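1. Give the three-dimensional model of this entry:
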Amino acid sequence: MKRWHAIGIATALAVVGASTGVVSAETDKSIESIEQYREALRDGNPAELFEAQGEELWKTPAGPKNVSLEGCDLGLGAGVVQGAYAHLPRFFKDTGKVQDVESRVLTCMSTLQGIDVKPLIDAKFNTPEKDRLEAIATYVSGQSKGVKVEVSLVHPEERKAFELGKRMFYYQGGPHDFSCSTCHGQEGVRIRLQELPNIPTHKGAAAGWTSWPAYRVSAGQMWGMQWRLADCFRQQRFPEPIYGSDVTVALSMYMAATANGATMDTPGIKR
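-> Next up is the predicted model:
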């Protein structure tokens, strides 16, 4: 009886192993198909339309002061956009804060154009107010396409932001006791057959950082990193973070600095 029992177990394991292999093969084919789909769309990436819109918004005088954002200092000097995104987030002396592209653009809107940015911060995503910011972020990021990520951790505030982002990445909470690392802290995790990047690794951080802002095909929307992070908070059942808040910038700092040396490939395209 024991012999036949052992044979039965061995047979069952063989069947399970074979079926697992089939599932794995099918999953690999699905991932390959998704990548082929993305590649097919790259030549006509709708993000390019948002990039063009962002450039127009950047160069058009606006606000009470009726000036453009062309004098905005993104960290490489006033008016320098080329390559600036690849160095963000970074510490800015004039604000005394580490800022990403979205929070820095808000600063420039306020100081250069005289715009009250609170309504922009408070506006919901997928509204005209937020769409303007997404377009500008897309334009700025596109000016770093092909540039190596080089985020500084020299200033004490930059190191502090990195450590805060790292702690937030592993912080568990909410009704499901989730953290960012639940989905993005190990190899081989998938959702809807799509691989999730393992952010604490250089390869994973590069995959997660260098392709945003990105056009979401399934939603027909352009998402910057602030929107991407807000959606992660939503899926964790956390309260929605304040747009451009210290914690969202810190999470970006953690990803960007971990991705140092990778090549920017924005604007991207996602499912």
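2. For the rest of this, base every contact and every neighbour count on C-alpha atoms.
-> OK.
3. Which neighbouring elements make contact with the strand or helix carrying Leu49?
-> Using DSSP states H and E, Leu49 sits within helix 47-59. In terms of contacts (3 or more C-alpha pairs under 8 Å, 6 or more residues apart in numbering; DSSP states H and E), helix 47-59 is packed against helix 128-142.
4. Here is the second sequence; please produce its structure so I can put it next to the first one:
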Amino acid sequence: MNYRMLSQGLAGACLVLGTLGAGSAQADATTDEIARYREMIADGNPSELFALQGEELWKQKRGPRNASLEQCDLGLGPGVVKGASARLPRYFKDTGRVQDLETRLMTCMETLQGIDPKTIINAAWGKGEREKMQAIVAYVVTESHGEKIDIDMKPPQMKKMYELGKMTFYYRGGPMDFSCATCHGDKDKRIRLQDLPDLRTQAGAAAGWGSWPAYRVSNGQFWTMQHRLNDCFRQQRFPEPIYGSDVTIALSVYMAATGNGGTVMTPGIKR
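-> Take a look at the predicted model:
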């Protein structure tokens, strides 16, 4: 299957659908059509290509230490990938930090391979080591598809990060006086024909957190959760957070913990 042609075709279809007349009935029909397109390509999610690349990178010997990531401990023991992302973010005793998937992978890349985290933090989206990170993330989250979100909130460090994430979720600021809750703090809200989950609720958080990272049909790119959150800050007209910063980890803890018990649907497909 030519995924590039497919993504372009689907993007065009979504654009055409978006030009249908105004009115709630037409909008509902358009949303249904977009949902059908997602179902149509669900068995051939283009994220599979990124995941395959990520699996190769996971096993490839790289960096100054010429080592693979096969002994990386994502929380379930060295080398265990199956189900790991469904239990992230989590508190890691070896770093003394709460880490999400990407920051934990940066720790493994530094300690096992000798790759400086700055090569990822300072890179642009889709470039260099950050591009490789996106592929590795695609591989890891694919190994948790269908698992239940299971965030361990017993450590006090997790509770602290949850409260920071909740505070950030409701914090209003910037030239638009927006917060995360502006878009994701009500039921049945929609923007550009995209349903916005209410992240205050278990069902909404499970749907939102459980479907990212995802392949974006509109631009043919795979977006990690870090990328998704950074883009939310951009849309609020806030400065872009530093890659792997505590504020993005805290927001992840808030969403993941709120969605506890939901089903992991990653990698998802978004318009």
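5. quick one, what contacts Trp212 of the second structure?
-> 223-225, 265-268 (C-alpha atoms under 8 Å, 6 or more residues apart in numbering).
6. how does it look with 6 Å?
-> Contacts of Trp212 of the second structure were listed using C-alpha atoms under 6 Å, 6 or more residues apart in numbering, and they are 225, 266, 268.
7. Then Thr107 of the first structure?
-> Applying C-alpha under 6 Å, 6+ apart, no residues contact Thr107 of the first structure.
8. quick one on the thing from earlier: which outside residues touch the helix holding Leu49 of the first structure?
-> By C-alpha under 6 Å, 6+ apart, helix 47-59 of the first structure touches 68-70, 135-136, 138-139, 215.
9. Secondary structure class of the spatially closest residue to Gln194 of the second structure that is not a sequence neighbour, three-state.
-> In space, and not counting its chain neighbours, Gln194 of the second structure is closest to Thr31: 7.4 Å by C-alpha to C-alpha, 6 or more residues apart in numbering. Put simply, Thr31 of the second structure is helix when judged by DSSP: H, G, I helix; E, B strand; the rest coil.
10. before we move on, back to that, how much does the helix holding Leu49 of the first structure stray from the second structure?
-> Mean deviation of helix 47-59 of the first structure from its aligned counterpart in the second structure after superposition (mean C-alpha distance after the TM-score superposition for the first structure): 0.4 Å.
11. Buried residues in that helix, which are they?
-> 47-48, 50-55, 57-58 (16 or more other C-alpha atoms under 10 Å).
12. Equivalent analysis for stretch 228-236 of the first structure, please.
-> Buried, per 16+ other C-alpha under 10 Å, within stretch 228-236 of the first structure: 229-230, 232-233, 236.
13. By how much does the strand or helix carrying Ser181 of the first structure deviate from the second structure on average?
-> Using DSSP H and E, Ser181 of the first structure sits within helix 180-184. Once superposed with the second structure, the aligned residues differ from helix 180-184 of the first structure by a mean of 0.4 Å; criterion: mean C-alpha distance after the TM-score superposition for the first structure.
14. For the next helix or strand along the chain from that helix, give me every contacting residue.
-> As assigned by DSSP H and E, the chain's next helix or strand after helix 180-184 of the first structure is strand 190-191. Applying C-alpha under 6 Å, 6+ apart, the contact partners of strand 190-191 of the first structure are Leu196.
15. For the following helix or strand past strand 190-191 of the first structure, what is the distance to the chain centroid?
-> The helix or strand immediately downstream of strand 190-191 of the first structure is strand 194-195, counting by DSSP H and E. The chain centre lies 16 Å from the centre of strand 194-195 of the first structure; the measure is C-alpha atoms, centre = their mean, to the nearest Å.
16. Quick check: the helix or strand just after strand 194-195 of the first structure compared with the second structure, mean distance?
-> Later in the chain than strand 194-195 of the first structure, the nearest helix or strand by DSSP H and E is helix 202-209. Helix 202-209 of the first structure differs from its equivalent in the second structure by a mean of 0.8 Å after superposition (mean C-alpha distance after the TM-score superposition for the first structure).
17. residues in the second structure aligned with helix 202-209 of the first structure?
-> Aligned by TM-score structural alignment, helix 202-209 of the first structure falls on residues 202-209 of the second structure.
18. Name the residues that touch the matching stretch?
-> 197-199, 255, 258-259, 262.
19. Over to stretch 227-243 of the second structure?
-> 121, 174, 178.
20. and those residues, which are buried?
-> 121, 178.
21. Out of the contacts of stretch 227-243 of the second structure, name the ones that lie in helices.
-> The members of the contacts of stretch 227-243 of the second structure that map onto helices under DSSP state H are Ile121.
22. who touches the helix holding Ser181 of the first structure?
-> 169-170, 197-199.
23. try 8 Å
-> With C-alpha under 8 Å, 6+ apart as the criterion, helix 180-184 of the first structure contacts 168-172, 189, 196-199, 232.
24. Tell me the buried residues in it?
-> 180-181, 183-184.
25. Kindly state which residue of the first structure is aligned to Ile269 of the second structure.
-> Checking TM-score structural alignment: Ile269 of the second structure goes with Ile269.
26. Contact partners for Leu196 of the first structure?
-> Per C-alpha under 8 Å, 6+ apart, neighbours of Leu196 of the first structure: 183-184, 188-190.
27. which of those residues does the second structure keep?
-> With both residues aligned by TM-score structural alignment, their matches' C-alpha atoms under 8 Å, the contacts of those that the second structure also has are 183-184, 188-190.
28. closest to Tyr37 of the first structure among the residues you listed?
-> Arg190 (17.6 Å; C-alpha to C-alpha).
29. Of all residues in the second structure, which one is nearest the centre?
-> Met225 (2.4 Å; C-alpha atoms, centre = their mean).
30. Pretty sure it sits against Pro213.
-> Yes. Met225 of the second structure is in contact with Pro213 according to C-alpha atoms under 8 Å; the separation is 5.3 Å.
31. Can you measure across stretch 36-47 of the second structure, start residue to end residue?
-> With C-alpha to C-alpha, to the nearest Å applied, stretch 36-47 of the second structure spans 18 Å between its terminal residues.
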